[in-house]
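Q: Just to be clear, the model below is a prediction. Sequence and coordinates:
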Amino acid sequence: MLQFLKKSAALVWAKNHVKKTALFKNNAVQDQQDLLLFLTKTAEKTLFGRVHEFENIKSIKDFQAKVPVADYEQLKPFIEKMKKGQKDILWTGTPAYFAKTSGTTSGSKYIPISKEGMENQTGAAQSAIFHYIAQKNTANFVNGKMIFIQGSPALEEKFGIKTGRLSGIVAHHIPSYLQKNRLPSEATNLIEDWEEKVDAIVLETEKENMTLISGIPPWLIMYFEKLIARNGKKIKELFPNLQLIITGGVNYEPYREKMEELLGGKVDVIQTFPASEGFFAFQDNFEEDGLLLLTNHGIFYEFIPLEHYGKPDQNEHRLTLNEVELNKDYALILTTNSGLWAYSIGDVVRFINKNPYKILVSGRTKHFTSAFGEHVIAFEVEEAMKAAVEKFPTQISEFHLAPQVNPKSGLPYHEWFVEFEKEPEDFEKFQQYLDEELRKRNSYYDDLVKGNVLKPLVITKLQKNAFQEYAKSEGKLGGQNKIPRLANDRKIAEVLERFL
């Protein structure tokens, strides 16, 4: 009886919630304008607000004139004051948390999260689940066990501000209606060594009635492979009631075939787009592509066309929601209720719908290959690989693209390091088709191959678990760590060459 009431209540909550969200879907442009003026008014007396004359900001254009696009290095002096406990610096009062992330140029980054920002993070995650329940018209999974594969929930304090990985912070805010059935145990969650932690999760969960599993795709795959190795069964055999997988952090599509093979049966998947800086979007329809952009969750968005990003004129090309075009790549710029102002997060998005606004995450501003002027981005290589995998009976675990500028002989080329789960029967045709698909998606690369500046791409095969071993060797195994799909140099390639 209790189980029936629990899932019935969840279904009612979900349907009521989805009805309410129709308002922000229909009023996104106005909501965004109102939000920005609310944010600047609220932060008027902060140090950042005084420096940038927030009291004189009456419009989006005023804001863009007074507040330049910034990265972490430019906000770092303000954040350092916050780390010392100073109040009213980027946002009113002091942050509720610092989310500690790994930076390539800045060392560790400390991203402030306000009380309001944390509420938006957890509210967005709940909204994603409620949209799924309402669409599916069932909440059966709430009576089973749920696992959230995440970083350690252990937090340290810096001048009274709790600090840790975002996934560890979020672990303290799991809704009460999910807490009772949540796994793994706190003791397991606190294990720092990632492989040891996954092994412990396997032992805790293999005999349970798992109905929901959440995590980023590479580490879900690692967890599933360990379960299968121990039990000799596909995941749906082990967990026949598994209904839902929630994933985020990286594009799911390149992992889809591998995940389906490990699952061995139908499981619904919701893709999400969270980060330490905010929760930006989620798949509000699990049967359709595209993530619903959250336009009333404390974040004001700007979009810089990728061809202008990082250029001297980028400030002249800061677009708002009503100015974006479909199927064009934009650097994502954020202003948040945690005190990030015109902040370049480093993600690239493209809109596939404007009613409501839906996006795909198409890459990272720093992750591209353009050693020869081609500026190939992640979305292009992922779509090319997806097409090749669908054309040929093959399966991949992971891949990385790097330029080979100085080959021992012949023309330079793009080198793709690929870890195959199942190799194509005709390797040469697969390689040729992959090249053709990338050429379709990037005209500059096509011109370089046609003009004999580059020869067609070359695939270098890697041994099984090569990418896990790479991550381990770099101290980046587990948590929210992601290996870039492509690079403009051979730093990652040189390490991967150890695993040929």
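A: Noted; the coordinates are in hand.

Q: all contacts plus neighbour counts: C-alpha atoms, from now on.
A: Noted.

Q: so how far is T320 from K61?
A: Distance check for K61 against T320: by CA to CA, to the nearest Å, it reads 10 Å.

Q: Any buried residues in stretch 307-319, and which?
A: By neighbour count on 16 or more other CA atoms under 10 Å, the buried set for stretch 307-319 is H308, Y309, Q314, N315, R318, L319.

Q: Mind putting these into a markdown table with distance to A128 and secondary structure?
A: Formatted as a markdown table, the entries for these read as follows, by distance: CA to CA, whole Å; DSSP: H, G, I helix; E, B strand; the rest coil:
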| residue | distance to A128 | secondary structure |
| --- | --- | --- |
| H308 | 33 | coil |
| Y309 | 31 | coil |
| Q314 | 33 | helix |
| N315 | 33 | helix |
| R318 | 29 | coil |
| L319 | 27 | strand |
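
Q: coming back round to it: between K61 and T320, which has more neighbouring residues?
A: More neighbours surround T320 than the other of K61 and T320, with 17 against 11 (other CA atoms under 10 Å).

Q: Against I147, how distant is the more buried one?
A: Distance of T320 to I147, computed by CA to CA: 37 Å.

Q: now do K207
A: Going from K207 to I147 by CA to CA gives 13 Å.

Q: Neighbour count for those two, which is higher?
A: I147 (20 against 10).

Q: mind checking the SS state of that one?
A: Each residue gets one of three states, and I147 gets strand by DSSP: H, G, I helix; E, B strand; the rest coil.

Q: and the comparison structure, right after this:
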Amino acid sequence: MSLKAFAAKIFANRIAKKNSKWINNPIGAQEKVFKNLIKNAEHTTFGKDHNFGAIKNHVDFVKQVPIRDYEELKPYVEQILEGKKDVLWPGKPLYFAKTSGTTSGAKFIPITKPSIKNQVNASRDAILNYIQETGNADFVDGRMIFLQGSPEMEEKNGIKLGRLSGISAHYVPNYLQKNRLPSWETNCIEDWETKVNAIVTETENENMTVIAGIPSWVQMYFEKLQDKHQKKVGDLFKDFQLFIYGGVNYEPYRAKFESLIGRKVDAIELFPASEGFFAYQNSQSEKGMLLLTDAGIFYEFVKADEFFDADAKRITLKDVELNVNYAMIISTDAGLWGYNIGDTVQFISKDPYKIIVSGRIKHFISAFGEHVIAKEVEQAMKDAIVATDAQVNEFTVAPQTTPESGLPYHEWFIEFQKEPSDMELFIQTLDTSLQKQNSYYFDLIEGKVLKRLQIVKVQKDGFKAYMQSIGKLGGQNKIQRLSNDRKLAEALTAFKIG
């Protein structure tokens, strides 16, 4: 064992002992975070507008601070962009993470000194937790790659603007910098195809041990490596041990990844966003991600099927139930207050508190009252893949409300890497799995309101071509898994087979 690997084990043990305090007392940790947030922001513009001085508990907070999305927070963000201090959080943010918005164009999410520290520590702790759990630290001696956006930034009124992954690139610890790829110059390449080709050239002869990124874009990197060398990635990188990912559910990609790699590797799922780092996978043998309750974020939860009701109830961590779909609302040390991040989660454990990401509060199908969510279609896809030995590159689902003839149905747009051994069984497994998971969908099928789902095959690299056509190829961009309208479906018809 190298000196670096030995030191990593000692550090991992120290951090595990430190984190055990909030893991074993998550409610107490959340109460402490809540009080610190309110106290720190009491004299900000937002704090004065919402009477933070009178807030003593969560009930007071709910009365003073409504749930907001970015559009409703935007007036405060614009004050900061104009140069004003003490608006959402004391002083000015260090950064604005620039993200794509659907209704507002670009969104600017503030990142402060304490919030970036929490983001960096969470990323570090996810890896240290893996070392502590498995005893494996040998990978620290190899090369590590993080597929991410450009680290180049603009500046406005003393605040730097950039993508979250690019901002994070500035905080890689010194002891990892010499192990890290790609080079700064390659990371700054904006065109994703050009960038991935350059990454292939830089990494193909290196001892890669850790690879991280959104699965769909890592898959593109793996395919280019395989096409160039006619080898499995696991044969090319014999010491490749750990895949770190976030942003989308890995399960629909797992079979394809194992085929590209040629063997299984350990994986760590993360739940980061521009708004904060919320959770990471803390066990190789159990599902779910550990919710970070001591990372400068106070969590509230609203049942997803009640979210759009005027009297929807906001609860805290102590009142959550298992296996209920919740919209997650956050207040943070970056100055986001009662903020709807748009993601939905389900708790699968309360000792410790562990979650899975179930979808987006605005991404669902309920054209007929079925309330289908991302978690359900992803599980159905996993079941169908297992049943028929298929491999799927990408997929999305939309309702077909006005078919040329017959009953309406759900339409699945699928790009197969390897077609099912039995297409009829694949379709039937998809549909049956969805019926088992969703009683509303079952009732609609049984009641002859909907007919069985149908599949549209998408040509090879069709999803990639679509993303390129809208300027969202690579980086943190990802395909919307399902939608309640036909906008994405109609766009994909240009890339269908037949």
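A: Received the coordinates, thanks. None of the values given here were measured: they were computed from a predicted structure.

Q: In contact with N353 of the first structure, which residues?
A: Listed by CA atoms under 8 Å, 6 or more residues apart in numbering, the contact set of N353 of the first structure reads G290, L326, I359.

Q: Looking at the alignment, what corresponds to the last one in the second structure?
A: Same thing as I359 of the first structure. When the second structure is aligned by TM-score structural alignment, the residue opposite I359 of the first structure is I355.

Q: thought that match was touching Q346?
A: Yes: applying CA atoms under 8 Å as the test, I355 of the second structure and Q346 come out as touching, 5.4 Å apart.

Q: Which positions in the second structure sit opposite stretch 318-338 of the first structure in the alignment?
A: Alignment note (TM-score structural alignment): stretch 318-338 of the first structure is matched to residues 314-334 of the second structure.

Q: quick check, F351 of the first structure in a strand?
A: Yes: assigned with three-state DSSP, F351 of the first structure falls within a strand.

Q: L292 of the first structure versus the residue nearest to it when sequence neighbours are not counted, what's the distance?
A: Spatially, and ignoring its direct neighbours in sequence, F351 of the first structure is nearest to I359 (4.4 Å; CA to CA, 6 or more residues apart in numbering). With distances taken as CA to CA, I359 of the first structure is found 7 Å from L292 of the first structure.

Q: list residues touching both of the two?
A: A shared contact of I359 of the first structure and L292, defined by CA under 8 Å, 6+ apart, is any residue touching both; here these are A281.

Q: And the strands in the stretch 401-500 of the first structure?
A: According to DSSP state E, counting those that start in this stretch, the stretch 401-500 of the first structure carries its strands in the segments 413-422, 458-462.

Q: what do you get for the stretch 251-400 of the second structure?
A: Secondary structure of the stretch 251-400 of the second structure, counting by DSSP E, counting those that start in this stretch: strands at 266-273, 276-280, 289-291, 297-303, 326-332, 339-350, 353-360, 391-400.

Q: Turn those into CSV, including distance to S259 of the second structure.
A: Below are these laid out as CSV (distance: least, CA to CA, whole Å):
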stretch, distance to S259 of the second structure
strand 266-273, 15
strand 276-280, 25
strand 289-291, 25
strand 297-303, 38
strand 326-332, 34
strand 339-350, 29
strand 353-360, 25
strand 391-400, 9
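
Q: Who are the contact partners of the match of I359 of the first structure?
A: By CA under 8 Å, 6+ apart, the contact list for I355 of the second structure reads A279, G288, M289, L290, L291, V345, Q346, F347, I348, S349.

Q: mind running it again at 10 Å?
A: Contact partners of I355 of the second structure, counting by CA atoms under 10 Å, 6 or more residues apart in numbering, are 271, 278-281, 287-291, 322-323, 344-349.

Q: Any of those buried? List them.
A: Judged by neighbour count, with buriedness set by 16+ other CA under 10 Å, the buried members of the contacts of I355 of the second structure are 271, 278-281, 288-291, 344-349.

Q: which among those residues gets closest to A54 of the second structure?
A: Taking CA to CA as the measure, A54 of the second structure lies nearest F278 of these, at 27.9 Å.

Q: Under the alignment, what does the closest one map to in the first structure?
A: F278 of the second structure maps onto F280 in the first structure when the alignment is built from TM-score structural alignment.

Q: Any chance you could list residues touching both of I355 and Q346 of the second structure?
A: G288, L322, N323.

Q: Longest helix in the first structure, please.
A: The residue-count maximum for a helix in the first structure (DSSP state H) belongs to helix 2-26.

Q: how far does that one sit from the chain's center?
A: In this view, helix 2-26 of the first structure has its centroid 26 Å away from the chain centroid, taken as CA atoms, centre = their mean, to the nearest Å.

Q: Same question for stretch 218-235 of the first structure.
A: Using CA atoms, centre = their mean, the distance from the centre of stretch 218-235 of the first structure to the centre of the chain it belongs to is 23 Å.
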